Every structure is written in structure tokens, then in C-alpha cells.
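Enquirer: turn this into a model:
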Amino acid sequence: MPDSKRYLHLEAIKRISRLDLRAKHVVEGFLSGMHRSPFFGQSIEFRQHREYAPGDDLRHVDWKVWARQDRLTIKQYEEDTNMRVNLLVDVSNSMKYGRGVFNKFDYAATLATSLAWLVLKQQDAVGCMTFDESVCSRTPTSSKKMQLNKIVQTLESASPKRKTDLSSIFSDAAETFPRRGIMIVISDLFGDVQSTLKGLRLLRQRGHDVLVLHVLDEDELEFPFSGSSRFSDLESDTKLNCNPKALRDGYLEAINEFLAEVRRGCARASIDYAMVRTTDPMDAALAQFLSRRMARK
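Expert: From the prediction side, this is the model:
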């Protein structure tokens, strides 16, 4: 892991206006403390079936074939060294929130571009899909030199304005990217938790490796407000006039329950999950997340 003193300050990153240069700055800061290249791993493609033989690993038995034909077969796979990584970036209205250096969308877009830069540096393929309640844009997966520019253009042209429907988005992504690869979801995950987890499980069932970067603002986690306030729901017309101190305990209980439910659901589905705050140095967030992932490989 990089020394904490080497992490880049968010204010310094914010001063770099171009998203591609900002991402390059983040990734170079991240790589400076890594001892080896953070490869995501190789892609695995199904090739064929063969008859089961005593001693074969039961994890590779195709139980669907057994149920239909009453015979044991083993699924065989082949490795594809060109890993396909697809970034699913939330551009719904709630992502506009933020009182710090970055709002959630700016932070998410910079993380997404940094990951794209990193994947392309490894000569692997990366694509991007932005979404709110429907798919807003798609950048097909590619490892070509101009791919980073295409992803940057996609993210820079995004304008958060609608609500989120994560379940339908993940279903759409499963159809859009049928070849197995890595799906990296970057979102605040606000919406019905069970529907969200159902969508994430669908991606896993289709054979994808799923990573979730759960981006939240410090205010959403700490609820530091005081005095008479008016709160507006960014994804509806709902407004609430209240004394925040009277709501704080109930709010914190609800947000912690929400986070715990998301973590448990991801763990049960073998989905890599990390919650990141928009106050976290971006190179630190990448280092901590990908270092844990490398340690498990």
C-alpha cells in the first residue's frame, strides 16, 4: 500500500479541469506506491462439456445438464488474456449532491476515468455505460487508443437530472455486455435495496465478476445539520421543513441499516464492495479497494 503521505489532496485534483488529465494524475499517484501492476485477472470463457470422471472437481459439474439428461458433465473453459471491463456509472439526480470539493457525480466520473486509464494501460478492454432510470449512453468495450477519449466524452456530456432504477439498468447491462467480464458499478445505490441486489445478482448469474464502488457524501453519512432547515429530494418534488436534530438519530439508524443490507447482499453474492466518501483521496480509494482485491486472487 502507498504511504498515506503520498495520497493526493482532492483540492489539487480539482484544479485539473480536464477529466483525462485528472484521471492520469490520480492513477500515477496510485501506482507510485504499488509493488506490482494491479491486474484484474484473466477472462474465462466457456468452451465445451466433457463427461465427468472420478476425481473431477464437483464445482465444475453442470447441474443443469444433470437435471435435464441425468448424466454428469464437466464444464471446460479457456482463458482470454484480453480482460473486458465495463464501467456502469450512475448519473441520476441524487449524484449531484455535495458540499465538499467534489459532488458525488464529479467524484464518480473521476474514479471511472481513472479505472479506464488503468485498464487501458494494462492493454485490456474497457467500456462505459451511464444511467439514471434508463440507459443514457453506451461506449462499447474496446482496447483501442482512442477509447479513453470516448469514455471521457461520455462522462463529460452527462448531466444528472432524473431518478434511478437500478434493477432495470443491471438487467439491461446483462444484455448489452453478454461476454463475461468485470462489471464495475459506481453509484450511490439510492433506491429499493432488494431490487438493486436482485439486479447485481443477475450480473453474477450471467458469469460477470461484479465490483461495487458505493459513493456517498459525508453529509449523507454523518447528517451534520442543525437549526431550522428545508430538505429537498433531488429525485422527486418532495420537500421537508424540520429541525434536523429531531431527525438525526432516526436518520443515522436508517442509513446504517441501508449500508449493512447492501454489504450483506454483496457478500452473499460474492460481489466485491467498497463504500467510498467524496472526502477520501481518490488514489487512496483505488489503492485500498484494488489492493484488497489483489490479495484475494
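Enquirer: going forward, measure contacts between C-alpha atoms and count neighbours the same way
Expert: OK.
Enquirer: what about the strands in the protein?
Expert: When secondary structure is read from DSSP state E, the chain shows strands at 43-51, 73-80, 84-90, 125-131, 135-142, 182-187, 209-216, 229-232, 239-242, 272-277.
Enquirer: following up with a second sequence; could you model it the same way so I can compare the two?
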Amino acid sequence: MTQRTWAEGLAVTAAEQVRARREELGMSAQQLADECARLGMPIQRSVIANFENGRRANISIAEVMVMAAALRVAPIYLLFPIGQQREIEGLPGMPADPYAWATWFTGESRGVGDKRLSEEEPKPLEPVRELWPVLEEIAHYKSAIIEAKERLGEDGLASAERADEVLKRARARWDEAMSMRERNASTLEGEGAVPGSPEFRAGLDKAHDLAREAAVLSSQVKKAHEEAARYSHELIEIRSSERMLEGCEDEAREIIGRIRSNGWSDPDFGSEFAYLFAEKRSLTRRKRSRTR
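Expert: This next block holds a predicted model:
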């Protein structure tokens, strides 16, 4: 193939992709032209028609970008028939499947097949690709927390949290009492105190006091739990989602730290995630575990 016919072939492929996407959306050529104009780059309906019919054998990068936006599709899908054709000539005399050409185009691969087309270089897109799914999970857990709290309502949430806090205090007190009882018994027996003697019992008094306090708390827990029983599922969901959210935010901060350590600019993921990028403290890696 000559350079001209190869370039024309690329334009034909792009034209086919534009037409297919436009028809999929039920959009006329005039509507596509109007949408391109609305986006700030007018493209006449006749130009679009000539391009789709093969009478115009070229397309500019600017036109690809604005038509992709007008057709609500990523520009790469207008350039490469990914998943639709087995092979395209991505460079003159170099046929390969569209997947290979697309990954080379986006920097995910260094070439096509055994043909190396670019050298190793910094890859600022890689951490951004890692960050996308983490941010999606953050959005998911935030939404889950909001929905669970809405189901609870303010009164239900306060009641459930009150029961949860009382239960934690009761368990901590009981564990402390039992631990102290065992320690005191072991110490007194080692010193020769006779179980049941005044000395022995005196050594256990504090443990008994703690146990009584735990018993009082336990009765409060029972009452609080009865009050909040119908909210337990939502409270568990909130606590679980909060833990998962914290882990996801830690992972996002670690990735952001890697982006900054390479001197690359922060990507903009919108106001929802701006707080992760606004933090000035050191973003160090922390272990986290997540389950699905």
C-alpha cells in the first residue's frame, strides 16, 4: 500500500465507526453537526455526509475528538474497530488486530506482536488506571453508607450507635475484670495466700467491682439492643462500609503519592474526590484488606 492509500484506509475505518455509532444512537447527520457546533467546533452536515460516504478521505485529530464527544464515545473507538474486525493496517504494511493497535496507541504496550514501536519511558497513565477502580469503590461505599443512614433515620442511627457503644464498654469492662481476677489469683497463690482467706479475697475486690460494673452495663446493653434491634442490619452495613471506605482511601492516597513522587501533575477526578488530592501530609503506603 502507498502512504496515501494507507492514510485513506484509516479515514475509511473512522468514517465507518462514526456512522455506526451515529445510527446506534438514532442520530441524524444534522443532529451530529449541531452537537459538534454546541461543543464549540462546527462541522457542516455536508462534511459529515461526505466523510461517511468516502468522498472525503481524511479526518483531523480535532474532528475525531469533537465527534467522539458528540457521539458520547471514547475517541479510540472511532479510530480502531475494536471487537469488530480481526485485523487492520495500523501502520503502512503492518496489519494486526485492533486490540494491539489500540493498546499501543494508549501506551499500554510498546508495540504490536514482535514489532517494538516505542522505547521504555515513564508511564503517567498507569497509576491513573490503577486509581480509577479504587475511586469507583470509594464512591460505592460512600453511597452505601448514605443509603443505610437514610434507612435508619436520625433517631434509628442514634439508637443503634448508642447500643453499639454501650456493648463495647460492657465487653471491655468484663474482659478487664476477668483478666484482673486471673492475675490476682495467680499472684496471691504464688505468695502463699490461701484461696478463700481475707487476703485472697481482698486481692479480688477490684476485679469484682469491675465485674459488677460490667453487669450493670450489660443490662443497659440489653435495653439498648431491644430498642435498636430492627436497626442492626443497617448498623452492620454502615460499620462494614466505613472500614472498607477507609481502606480504599488509604490505597488511593498511596497511588497519589506515587504520582507525585514522579513529579507528575495530579489528575482531576472532579470535586467528589478532591479531598484526597488536597491533603498535604505525606502519602505513605498502609496495608489494607478488602473483601467482596
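Enquirer: list the TM-score for the superposed pair.
Expert: The TM-score (TM-score structural alignment, normalised by the length of the second structure) is 0.26; 121 aligned residues with a Cα RMSD of 6.1 Å.
Enquirer: JSON lines for the strands of the first structure, including mean neighbour count and distance to Leu200 of the first structure?
Expert: Formatted as JSON lines, the entries for these read as follows, by neighbours: other Cα atoms under 10 Å; distance: least, Cα to Cα, whole Å:
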{"stretch": "strand 43-51", "mean neighbour count": "14", "distance to Leu200 of the first structure": "19"}
{"stretch": "strand 73-80", "mean neighbour count": "15", "distance to Leu200 of the first structure": "23"}
{"stretch": "strand 84-90", "mean neighbour count": "26", "distance to Leu200 of the first structure": "12"}
{"stretch": "strand 125-131", "mean neighbour count": "24", "distance to Leu200 of the first structure": "15"}
{"stretch": "strand 135-142", "mean neighbour count": "17", "distance to Leu200 of the first structure": "16"}
{"stretch": "strand 182-187", "mean neighbour count": "24", "distance to Leu200 of the first structure": "9"}
{"stretch": "strand 209-216", "mean neighbour count": "22", "distance to Leu200 of the first structure": "8"}
{"stretch": "strand 229-232", "mean neighbour count": "12", "distance to Leu200 of the first structure": "29"}
{"stretch": "strand 239-242", "mean neighbour count": "11", "distance to Leu200 of the first structure": "31"}
{"stretch": "strand 272-277", "mean neighbour count": "19", "distance to Leu200 of the first structure": "11"}
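Enquirer: for the first structure, what spans make up the helices?
Expert: Listed in chain order, the helices found in the first structure under DSSP state H are 10-14, 19-31, 63-69, 104-121, 147-156, 166-176, 193-205, 218-222, 244-268, 282-296.
Enquirer: deepest of those helices, which one?
Expert: Mean neighbour count (mean count of other Cα atoms under 10 Å) peaks for helix 104-121 among the helices of the first structure, with a mean of 24.
Enquirer: tilt between that one and strand 182-187?
Expert: Using axes from the mean of the first three to the mean of the last three Cα atoms, to 10 degrees, the inter-axis angle of helix 104-121 of the first structure relative to strand 182-187 is 160 degrees.
Enquirer: any idea how far Ile186 of the first structure is from the residue nearest to Leu166 of the first structure when sequence neighbours are not counted?
Expert: Ranked by Cα to Cα, 6 or more residues apart in numbering and with sequence neighbours excluded, the top spatial neighbour of Leu166 of the first structure is Thr196, at 5.5 Å. As defined by Cα to Cα, to the nearest Å, Thr196 of the first structure lies at a distance of 13 Å from Ile186 of the first structure.
Enquirer: related to what we said a few turns ago, out of the helices of the first structure, nearest to Glu45 of the first structure?
Expert: When the helices of the first structure are compared by Cα to Cα, helix 193-205 sits nearest Glu45 of the first structure, at 14.2 Å.
Enquirer: what does that closest one contact?
Expert: Outside of helix 193-205 of the first structure, the residues within contact range by Cα atoms under 8 Å, 6 or more residues apart in numbering are 166-171, 173-174, 183, 189, 209-210, 258, 261-262, 265-266, 269, 271.
Enquirer: can you give me the strands for the stretch 101-250 of the second structure?
Expert: Under the criterion DSSP state E, counting those that start in this stretch, the stretch 101-250 of the second structure contains strands at 111-112, 115-116.
Enquirer: for the last one, the distance to its chain's centre please.
Expert: Here the centre of mass of C-alpha atoms in strand 115-116 of the second structure, compared against the chain's by Cα atoms, centre = their mean, to the nearest Å, lies 34 Å away.
Enquirer: what separation do you get for the spatially closest residue to Ser142 of the first structure that is not a sequence neighbour and Thr176 of the first structure?
Expert: Counting by Cα to Cα, 6+ apart, Ser142 of the first structure lies nearest to Ala125, which is 4.6 Å off, once chain neighbours are set aside. Applying Cα to Cα, the value for Ala125 of the first structure to Thr176 of the first structure is 15 Å.
Enquirer: what of Val89 of the first structure?
Expert: Distance, Val89 of the first structure to Thr176 of the first structure, by Cα to Cα: 15 Å.
Enquirer: show me what contacts Leu213 of the first structure?
Expert: Ile184, Val185, Ile186, Ser187, Tyr273, Ala274, Met275, Val276.
Enquirer: can I get those in CSV with distance to Ala254 of the first structure?
Expert: Shown next, in CSV, are the contacts of Leu213 of the first structure (distance: Cα to Cα, whole Å):
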residue, distance to Ala254 of the first structure
Ile184, 26
Val185, 23
Ile186, 22
Ser187, 19
Tyr273, 19
Ala274, 19
Met275, 16
Val276, 18
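Enquirer: still on that earlier bit, separation between the residue nearest to Ser142 of the first structure and Val119 of the first structure?
Expert: 7 Å.
Enquirer: before we move on, what about Ala254 of the first structure?
Expert: Distance from Ala254 of the first structure to Val119 of the first structure, counting by Cα to Cα: 36 Å.
Enquirer: do the same with Ile44 of the first structure
Expert: The separation that Ile44 of the first structure has from Val119 of the first structure, given Cα to Cα, amounts to 17 Å.
Enquirer: quick one: the closest residue to Ser167 of the first structure other than its chain neighbours from Ser168 of the first structure, how far?
Expert: Spatial nearest neighbour of Ser167 of the first structure, excluding adjacent residues (Cα to Cα, 6+ apart): Gly199 at 4.5 Å. Using Cα to Cα, we find Gly199 of the first structure at a distance of 7 Å from Ser168 of the first structure.
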